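Asks: Any chance you could fold what I've pasted below:
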Amino acid sequence: MNRIITLLTLGASSLALASAASAQSAVQQTADSYYVAGQAQLAEKIASQPNVARAKNVVLFVVDGLSVPTITASRIHEGQLRGVDGESNVLSFERLLPYTALSKTYTHDSQVADSAPTATALVSGVKSVNGTIGVTQDIKLNDCASQKGAEVTTLFELAEQAGLATGVVSTARITHATPAATYAKVAGRDWENDANLPEEAVAGGCKDIAAQLVDWPAGDGFEVIFGGGRGNFLTVDQPDPEDEGRTGSRKDGRDLVGEWTARHNDGVYVWNKEGFDAIDPANVNRAFGLFNRSHMQYEADRAKDAGGEPSLAEMAVKAIDLLDKNEEGYVLMVEGGRVDHAHHAGNAARALTDTIAVAEAVEAVFEKIDPAETLVILTADHSHVFSIAGYPTRGNPILGIAGKADDGKPYTTLGYQNGPGAKLDEPRADLTDVDTTDVDFLQQALIPLGESETHAGDDVVIFAQGPWAHLFHGVVEQNLVYHVMEHATGLATRAALARQAAAQ
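Replies: Predicted coordinates:
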């Protein structure tokens, strides 16, 4: 019987190949380069097989504000910077993370999300309220009392409970919305240090985000913390090591860097590139790096930093070198946090450059991991009102001019619906003699909106590879990301078993 089935299968395969060959002979454009490339991509898709093994490791890339137009423009820009065809170029995460889905980013109370509840959705599996972190829909914005009972358990807390290593890397402040969602529970995302806490929160016993990081009770704490936000961990009496004349922001007298160092005698604290480079994973078990008082530099400006800053790729690789020492595995978040900030500023050049830096980080991470046992996901928390428009010719600089409008003035390919690129009661500027490819150029906008462009409500992309990555397809709710990560790792069950074993 098995022989008959084998012969039938071989016969069917031969018939399919013969049919395919016959079909190809009826097509005239088979020698066309696009046709050949399409056939190669089809073969690659057919050969792809889902991986249903348990994921030992998880790397979650969150690119703050990575809209679909941002991906397209960055892809073209990266290719043009290398002197190749930008339109057919492929960013590393598009190539290395083959499974994709569209993610619906609305929150419990808003059509257009901010980074706080969307990050909570990604790491905790629930949709929540704009402006809040690490809590359910039962929260009330900026109401300390409503936090009790609304706290969520994150994938990172499950990982620590199950004995895995954990890390968080960001180019933003490590207390900012996205990285904070891995550990903090607050009714107000701006409660980054005690000086930001309202009187009601202080009276109610609510902790600021920086304090929650250092006091985090999950397992033995993060093995890796790399990012910005140094000011939130130092007191107003402590001078900043990099910014002359500046101090920390804390008014409660807590030197959180000193507390972390005292608590972890197996770890090192660093604040500049020299200290970062000196971290030897062979001799260090955990690392705490705060490379700026506030956010880290944009990639375009990183070389100008006084103390020097590691790149996102360097931080991600160092993090994996440290985390991979744990035989149980690890969970790591890597945030490209400043794509969002550049968009808010109406500055497309820096947004694209920081996106390219993320692509470089993904490439570097893949050189360190075993893709068969590591679930890698890259997604965004929300979109931006950023667009690619006009009819520019193939190969036209993506930061360049697309054509002339009815007012006779040139307009750029890239633009924003609102933001600082539009001035109240001023006509649209004439860009005839303006270098729109300059890194400091602000793209024009339709609606004047002070100093900050807004988020958008359109869907964003999820890219994935590794165990159970094939579950990402179609249009999904954003909080599905957590559920796939938990399913792939089994961390909820593993954490529960660890607690039971500890109680015996």
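
Asks: drop to CA atoms for contacts and neighbour counts, all remaining ones
Replies: Fine.

Asks: Enumerate every residue touching the residue nearest in space to the middle of the chain.
Replies: Against the mean C-alpha coordinate of the chain, by Cα atoms, centre = their mean, the closest residue is Val62 at 1.4 Å. Contact analysis of Val62 by Cα atoms under 8 Å, 6 or more residues apart in numbering lists 178, 333-337, 378-381.

Asks: how does it look with 6 Å?
Replies: Applying Cα atoms under 6 Å, 6 or more residues apart in numbering to Val62 gives the contacts 335, 378-380.

Asks: how about these in JSON lines, adding distance to Ser19, secondary structure and neighbour count?
Replies: JSON lines is the format used below for the contacts of Val62 (distance: Cα to Cα, whole Å; DSSP: H, G, I helix; E, B strand; the rest coil; neighbours: other Cα atoms under 10 Å):
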{"residue": "Glu335", "distance to Ser19": "48", "secondary structure": "strand", "neighbour count": "27"}
{"residue": "Leu378", "distance to Ser19": "38", "secondary structure": "strand", "neighbour count": "24"}
{"residue": "Thr379", "distance to Ser19": "39", "secondary structure": "strand", "neighbour count": "26"}
{"residue": "Ala380", "distance to Ser19": "42", "secondary structure": "coil", "neighbour count": "28"}
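
Asks: Please tabulate the residues you listed in a markdown table and include distance to Ala319 as additional columns.
Replies: Output for these, formatted as a markdown table (distance: Cα to Cα, whole Å):
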| residue | distance to Ala319 |
| --- | --- |
| Glu335 | 13 |
| Leu378 | 17 |
| Thr379 | 20 |
| Ala380 | 21 |
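
Asks: buried stuff in the longest helix along the chain?
Replies: Secondary structure of the chain read by DSSP state H shows that its longest helix is helix 2-25. Neighbour counts using 16 or more other Cα atoms under 10 Å place no residue of helix 2-25 among the buried ones.

Asks: Report the distance from that helix to the chain centre.
Replies: Computed by Cα atoms, centre = their mean, to the nearest Å, the chain-centroid distance of helix 2-25 equals 45 Å.

Asks: Check which helices and strands that helix sits against.
Replies: Using 3 or more Cα pairs under 6 Å, 6 or more residues apart in numbering; DSSP states H and E, no helix or strand is in contact with helix 2-25.

Asks: show me where the stretch 101-250 of the chain has helices.
Replies: Along the stretch 101-250 of the chain, the stretches classed as helices by DSSP state H, counting those that start in this stretch are 115-124, 155-161, 177-180, 199-203, 209-214.

Asks: I'd like the structure of this one too, to check against the first:
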Amino acid sequence: MSFITLILFLAFAQTWASSMHPRLPLTAKHSPNPNERTSSFWIQNAQKTVSEKIKRELNQNVAKNVILFLGDGMSIPTVSAARVYQSGEETELAFDKFPYTGLAKTYAVDRQVADSANTATAYLTGIKANYGTIGVGPEVNRSDCQGMTDETNHALSIAYYSQLKNKRTGLVTTARVTHASPAGVYAHTSDRNWESDTDVINDGQNPQICSDIATQLLFSETGKKLNVVMGGGRKKLLPKEMTDEEGHKGERSDGANLIQKWQEQRINVKYAWNRSQLIDSDVTFDNVLGLFAHDHISYNLERDNISDPSLAEMTAAAIKTLNRGSEGYFLFVEGARIDMAHHETASRIALDETIEFSKAIQVAVDLTDESDTLIVVTSDHAHTMSYSGYAERGHDILEFGGDGSDGKVYTTLNYANGPGYKKPNSDGSRHDIAGDNYGDKHYAFPAVAPLYAETHGGDDVAVFARGPWAHLFSGVLEQNVIPHLMAYASCVGEGLTACDQIN
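Replies: You can find the predicted model right below:
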């Protein structure tokens, strides 16, 4: 074989291999600032930060408005990897610019590693609870129907206490509005899975006793006063005999159309089920119910940009609607699908959802005033994704981090467990991931132990804060301290508040 023939053969082989095993397109190929190669760059950069920090005055105003952003499953490695995915290692997400940060411990009363239900109870009501329970104290075990009906066991959210001060309240999520995290705003249940009466029945319980979460959205003390509810999950609010606007059947067994009832409870109300209806509603109506999917809202990478609103668009509409009051507001915003992508070990989607979450936070920053609006960003729990290897700067975060001692590559992002587990070859050697199809956005990144769904992680999560009394959100905190600090800053609740100090 001649030299030219050999070169042509190798070129063909490389092209054939790429077509058989396509890689994901580069997501963060980035050339660092050439000035980074000088020591003076880093000295000047650090001194600028020092100057900014020593000049910052403490904001001890009363927070008229409070917005809590919850990145479900947004672990610290997720935040770091999302920066690279966005545009490079040195880039900043919207909440990276917040002046104060801390850590929150996320364990449940009965578990080392938490779920989204007991954590919602912690960061919204101020009480740590048992795994799988929402809006009830640790006296109630999971699926304890009688325990959840005892009002002395109810844990009341900061939304409830904000309503007592005549503040407007709302929630936005990319999950079902009856899912674990948003349910923490208004519900009291011993089982996070009891989203509809049919769910309760299927679990062998009586929905007349164990009120389902969707019913509580309409009739609980907090739920019935919410001014804004946006997310997915129409099926939990509609009867089995009825189809929604997109032809999907409801799930309820009681025949109740809770979407209609929600509208009947309020005046000057708008129901929106698509993007155009939402955009038209944010400056006209006092109350908005937006249900944009039968189930969870689609991942951003699969979203119909014409008919389905983004998290940022929902956040903007919610803030504008809640601003139609003089006493201020409390708003809960959840980027729910970061977590769901991690459960699939679909890192590409998880990072993209984190970027969408950051965009929503930037919208809130642009629409509010730091002098009177406290914005807190945190997560409910971590995940098992690690960020490792020795890839060069600007390398695609979704590519390989290096070569193992067996001569085969490993990815920069890996999981401790989950569906990305790759069985060893028949000779016991490690699966060669270099041949995998990285063109699939649902590609399951490698995991050490096989599981149908990857688990949460037990590590601490970050807390970022901006606005009145944001400096209190620093150090290592128990997660349940977060709503107590928000209540202090906004002068709501039964504990010590900034207004007590002023008076």
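
Asks: hmm, back to that, ok, so what distance separates the residue nearest to the centre of structure 1 from Ala43 of structure 1?
Replies: 30 Å (Cα to Cα, to the nearest Å).

Asks: likewise Pro420 of structure 1?
Replies: Where Ala43 of structure 1 is concerned, Pro420 of structure 1 sits at a distance of 46 Å (Cα to Cα).

Asks: One more: Val358 of structure 1?
Replies: Distance, Val358 of structure 1 to Ala43 of structure 1, using Cα to Cα: 28 Å.

Asks: who's more crowded, those two?
Replies: Remark: of Val358 of structure 1 and Ala43, Val358 carries more neighbours, 29 against 11, as counted by other Cα atoms under 10 Å.

Asks: how much space between the more buried one and Trp191 of structure 1?
Replies: Val358 of structure 1 sits 28 Å away from Trp191 of structure 1 when distances are taken as Cα to Cα.

Asks: picking that back up, where does the helix or strand following the longest helix of structure 1 end up in structure 2?
Replies: Sequence order places helix 33-47 as the next helix or strand after helix 2-25 of structure 1, per DSSP states H and E. Aligning helix 33-47 of structure 1 against structure 2 (TM-score structural alignment) gives residues 41-55.

Asks: Report the mean deviation for the matching stretch after fitting onto structure 1.
Replies: Once superposed with structure 1, the aligned residues differ from stretch 41-55 of structure 2 by a mean of 1.0 Å; criterion: mean Cα distance after the TM-score superposition for structure 1.

Asks: Show me which positions of that stretch end up buried.
Replies: So stretch 41-55 of structure 2, judged by 16+ other Cα under 10 Å, has zero buried residues.

Asks: for stretch 77-97 of structure 1, same thing?
Replies: Quick answer for stretch 77-97 of structure 1 (16+ other Cα under 10 Å): 77-80, 85-87, 89-94, 96-97.

Asks: Need the residues that contact stretch 362-375 of structure 2.
Replies: Stretch 362-375 of structure 2 is contacted by residues 63-68, 94, 465-468 when judged by Cα under 6 Å, 6+ apart.

Asks: Go again with 7 Å.
Replies: Here stretch 362-375 of structure 2 makes contact (Cα atoms under 7 Å, 6 or more residues apart in numbering) with 61-68, 94, 312, 316, 465-468, 470.

Asks: Please narrow these to those residing in helices.
Replies: Secondary structure from DSSP H places 312, 316 of the contacts of stretch 362-375 of structure 2 in helices.

Asks: Tell me the one among the contacts of stretch 362-375 of structure 2 nearest to Leu289 of structure 2.
Replies: Here the nearest of the contacts of stretch 362-375 of structure 2 to Leu289 of structure 2, counting by Cα to Cα, is Ala316; it sits at 14.2 Å.

Asks: Check the gap between the nearest residue to the closest one once chain neighbours are set aside and Leu398 of structure 2 for me.
Replies: Among residues not flanking Ala316 of structure 2 along the chain, Val363 sits closest, at 6.4 Å (Cα to Cα, 6 or more residues apart in numbering). Taken as Cα to Cα, the spacing of Val363 of structure 2 relative to Leu398 of structure 2 amounts to 27 Å.

Asks: of the two, who's got more company?
Replies: A side-by-side neighbour count of Val363 of structure 2 and Leu398, using other Cα under 10 Å, places Leu398 first with 24 against 17.

Asks: Tell me the spacing between that one and Gly418 of structure 2.
Replies: 17 Å.

Asks: Out of the buried residues of stretch 77-97 of structure 1, name the two that are farthest from one another.
Replies: Longest span within the buried residues of stretch 77-97 of structure 1, Cα to Cα: Gln80 and Leu97, 22.4 Å.

Asks: what about the lengthiest helix in structure 2, how far off from structure 1?
Replies: Longest helix in structure 2, counting residues (DSSP H): helix 347-367. Helix 347-367 of structure 2 differs from its equivalent in structure 1 by a mean of 0.6 Å after superposition (mean Cα distance after the TM-score superposition for structure 1).

Asks: Could you list the buried residues of that helix?
Replies: Residues of helix 347-367 of structure 2 classed as buried by neighbour count (16+ other Cα under 10 Å): 347-365.

Asks: likewise stretch 325-345 of structure 1?
Replies: Going by neighbour count (16+ other Cα under 10 Å), the buried part of stretch 325-345 of structure 1 is 329-345.
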